[in-house]
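K.L.:
Got a sequence here, can you build the structure:
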Amino acid sequence: MSQAGQPHASSWYADSLPASPLRPALAGAHSTDVCVLGAGYTGLSAALSLAERGYRVTVLEAQRVGWGASGRNGGQAIVGYGCEVDTLERLVGPADARRLFDFSREGMALLRHRLQHYRIDCDWRDGHASVPIRPRQERALRAGLIELAERYDYPLQWWDRAQLRQQLDSPRYRGAMFDAASGHLQPLAYAQGLARAAESLGVVIHEQSPVVQLERGTRPQLRTAHGTVTAGHVVIAGNALLQGIAPELEARIMPVGTYVGASPVLGAERAHALIRNDMAVADVSWALDYFRLSADHRLLFGGHASYSALPPPGLRALMTRRMHQVFPQLADVGMEQVWGGYVDITRNRAPHWGRLTPNVYFAQGFSGHGVAATGLAGAVLAEAIAGQSQRLDVFERIPHRRFPGGRLLRTPLLVAAMSWYKLRDALW
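P.N.:
Below is the predicted model of the structure:
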């Protein structure tokens, strides 16, 4: 890591951290126990879990550590997955749905353990609130809270409008489902901390090393423009950015643009008047808003997913208007910076983890809930590579269908479907 630092993808997250040295690109032919494609949360977590078990691991990253969604997301770490538990029950039955939910709780515990054990400084804060705007959303949240308590042994708090206003100074919401076990962090700092933890155990990370080909076989090989890595096992953790490496995986996810903005520094008093307990907040609309405070007293505000894979016009103004809807008292405040990236969603919003061949593993389809679940994914894949596949077997029982329309039509079809959900949120 002797070369000078290179620019990361533009965001307030990157600007708030010191430039990290550039890790050398892959050159020549190499051999290892496990080769991982992608240095986001999934790939780094898998590499760390494998290294903790004594495996030699090489990670190939097309850009920089945390360059994709892992370094640009909203920073909210939430128990569960991108779909609700009732969806999991329909897909795999009540028993496996309960197992999957319990696994997600273990994933949150693993995240907290690693922050402490490896001393990863990423501004962790406790607490997450899911907030309804419409009566229909409130009824669904209340029913979900009862279900989680009675059938999943996961009690949460319900705050009525008055209780919520004691912590969140916004007139927009009808109440809140509060989860003290979830929380939020600085996403890029977390990714860089995972990378340093993995390297401390001997993991080799090559940046600016895009994989151009996966050769499957008894000892699979990942090939870049200037080198190869042959391994006993391969882990594919490219998520929304695979670009032809494994077409059967790409057909089952859709890259969706999502955007985050940062206000100017508000000062401690004004910032904490907005969110007094420093929790993260997300509404439960299909095109949701989510927000939290930064360590330097900014409001970080995200939302307005783009299903057309194109940034919406006038993005900064659009994000500013949405922020003002939530916090009218910030009418004099704009967005100092806005950035975006792609998350990978599945048709059912459930995680898509498994094996392509007996020695090629993958995890994708986090559907916007990857901060905690990616750590779990890495641990589950490492267990399976080590011969303990019980947890991965449960994930592999989740059925996943291809997006209709192929490469040319799947995006227009999804845009049409999402327009209906946005209209439903607006009308009732």
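
K.L.:
rest of the way, CA atoms for contacts and neighbours
P.N.:
Noted.

K.L.:
how about the helices of the chain, start to end?
P.N.:
For the chain, the helices defined by DSSP state H occupy 12-15, 41-52, 85-92, 94-117, 135-152, 161-167, 187-200, 247-250, 268-274, 315-326, 370-385, 390-396, 406-427.

K.L.:
Could you list the buried residues of the longest one?
P.N.:
The one in question is helix 94-117. For helix 94-117, the buried set under the neighbour-count rule, 16 or more other CA atoms under 10 Å, comprises 96-98, 100-112, 114-115.

K.L.:
The fifth one too?
P.N.:
Using 16+ other CA under 10 Å as the burial criterion, the residues of helix 135-152 that qualify are Q137, E138, L141, R142, G144, L145, I146, E147, L148.

K.L.:
Could you also give me the structure for this second sequence? I'd like to compare it with the first:
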Amino acid sequence: MDILTANDTTGNYPQSWYSATADAPGPYPAAEGDLSCDVCVIGGGFTGLSAALHLAERGYDVVLLEAHRVGFGASGRNGGQVGTGQRLEQDELEEMVGKDDARKLWDMALESVQLVRDLVAAHAPDANFVDGILHADHRARFVPHSHDYARKLNEDYGYDLIRPVDRDEMRHLCGSPAYHGGTLDMGAGHIHPLRYAFGLARAATAKGARIHEVSRANRVTEGATVLVETDSAKVSAKHVLWACNGYLGHAERQVAARVMPINNFILATEPLGEDLAKELIRENHGVADSKFVINYFRLSEDNRMLFGGAESYGYRFPKDIVKLVSKPMLEIYPQLKDTKIDYAWGGTLGITLNRMPHFARLQGNILSASGYSGHGVSMATLGGKLAAEAIAGQAERYDLMASVPTPRFPGGVAMRWPLLVAAMFWFSLRDKL
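P.N.:
This is a model prediction of the structure:
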């Protein structure tokens, strides 16, 4: 089964609240005939669009190929939360790569959030960056660690925008008895991700990048000049960037062995009215909880509850997404039991075994950046910028990201599915117990 068409129709956005409230640019023409460029970017999500924009600003001739439409994949379907830090906590990174490199990774992660803020302000003001993410602990025993970690970031990293939150304040801020405390990070925030992607696309083309939609890369032939073939075009490029994340499939097997697609799902309720919305999330922060199969939720600009949760690991989305995601939503907010669901959609993201992004130099002139593991709004944006730097000959920061170990899934591409399903079943069972 083809991951690009298993749940979607070529060239059409899913019926999400995001696509219903965003004006798409283009459509951009499909690639035709023989094309040449300095850089061919494969994938029109945050990584690819950011790379195209930053390369075009440097004067590079860029062709971006997108199999569907820009922002079609996880970039236009996610929870919109822009988190600080890397996907792993700094304690774990210090053990993994040492304190010096862990500090550099922290600094790059902070830069990634600021980069999103700057790009939203410059190119997508309608994406509306809202400050604040609550990390909500669903077990009381998790709270001391969360508070200790906030203090570590305060003291060791000089980051004063995060603070501990006790049980009473957490229940006041998120309107649910499901949580026992956690942290509030005012350096993080949330946006309308599809409007943001569209803003990046418009900015990239304004700088001269050529975007081609409904232009799937079918074959990449390595060489001093790389040849990328679609159904109707041959693109000759000095450099290539794979930027496909969860929608890569088996197109690049070196990456596929380390980056695996999983599906995640979101509901959008009907507008709740200002009083109920304020009861549920008092200060309009985003919320992400401590479950392994994470619940994440926030309010939309028109006071809908946007609630993300549940995962699946086959190609096909479940038939009843509303039923699947309503279950965890109503566990947290039983007061929504009679609320109408206006939208329900799924998307596919890329995860790695240790949840750190997978950056790789596949050949001297072929790069890849993906595997953001649910932390991609900010890090994928930075990933595109780092790839642009590396192509321009300033590879230190890209190479640092590439040096972070991202192990192969045991058994490679063939065995990653059954092993992940078994592991995720265990972790979801642990959440329940």
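
K.L.:
Name the nearest residue to S232 of the second structure, sequence neighbours excluded.
P.N.:
Sequence neighbours aside, E32 is the residue nearest to S232 of the second structure in space, at 5.2 Å (criterion: CA to CA, 6 or more residues apart in numbering).

K.L.:
To which residue of the first structure is that neighbour aligned?
P.N.:
Matched by TM-score structural alignment, E32 of the second structure corresponds to A27 in the first structure.

K.L.:
pretty sure that match is in contact with H226, am I right?
P.N.:
Yes - between A27 of the first structure and H226 there is a contact at 5.1 Å, judged by CA atoms under 8 Å.

K.L.:
hmm, back to that, nearest to V204 of the first structure, of the buried residues of helix 135-152 of the first structure?
P.N.:
Closest approach between the buried residues of helix 135-152 of the first structure and V204 of the first structure, by CA to CA: L148, at 41.0 Å.

K.L.:
residue in the second structure matching R322 of the first structure?
P.N.:
Under the alignment (TM-score structural alignment), R322 of the first structure maps onto P328.

K.L.:
show me the contacts for the closest residue to its match other than its chain neighbours.
P.N.:
Leaving aside its sequence neighbours, P328 of the second structure sits nearest to G309 (CA to CA, 6+ apart; 7.0 Å). With contact taken as CA atoms under 8 Å, 6 or more residues apart in numbering, G309 of the second structure is in contact with N264, F265, I266, V293, I294, N295, Y296, V325, P328, M329.

K.L.:
which of those are also in contact in the first structure?
P.N.:
Retained contacts for the contacts of G309 of the second structure in the first structure, judged by both residues aligned by TM-score structural alignment, their matches' CA atoms under 8 Å, are N264, F265, I266, V293, I294, N295, Y296, V325.

K.L.:
Looking at the residues you listed, which is nearest G199 of the second structure?
P.N.:
Proximity of these to G199 of the second structure (CA to CA) peaks at I266, which lies at 22.5 Å.

K.L.:
when you align them, which residue in the first structure goes with the closest one?
P.N.:
Aligning on TM-score structural alignment places I266 of the second structure opposite V260 in the first structure.

K.L.:
Surely its match touches R292?
P.N.:
No - with contact defined as CA under 8 Å, V260 of the first structure does not reach R292; the gap is 10.9 Å.

K.L.:
list the residues that contact both of those two?
P.N.:
Common contacts of V260 of the first structure and R292, defined by CA under 8 Å, 6+ apart, comprise L300, F301.

K.L.:
before we move on, the earlier item: residues contacting the closest residue to the match of I266 of the second structure other than its chain neighbours?
P.N.:
By the measure of CA to CA, 6+ apart, the closest residue to V260 of the first structure outside its immediate chain neighbours is G302, 4.0 Å from it. G302 of the first structure makes contacts with G74, T258, Y259, V260, G261, D289, Y290, F291, M319, as judged by CA under 8 Å, 6+ apart.

K.L.:
And the residue nearest to P328 of the second structure, how far from A344 of the second structure?
P.N.:
Per CA to CA, to the nearest Å, G309 of the second structure is found 11 Å from A344 of the second structure.

K.L.:
Between the two, which contacts overlap?
P.N.:
Counting by CA under 8 Å, 6+ apart, the shared contacts of G309 of the second structure and A344 are F265, I266.

K.L.:
got the contact list for the residue most central in space within the first structure?
P.N.:
Centroid-nearest residue in the first structure: G370, 2.8 Å away (criterion: CA atoms, centre = their mean). Taking CA under 8 Å, 6+ apart, we find G370 of the first structure in contact with A77, Y81.

K.L.:
Show me what it lines up with in the second structure.
P.N.:
Using TM-score structural alignment, G370 of the first structure pairs with G376 in the second structure.

K.L.:
Run through the residues that contact the aligned partner of G187 of the second structure in the first structure.
P.N.:
G187 of the second structure maps onto A181 in the first structure, with residues paired by TM-score structural alignment. With contacts defined as CA under 8 Å, 6+ apart, A181 of the first structure is in contact with V79, M108, D126, G127, H128.
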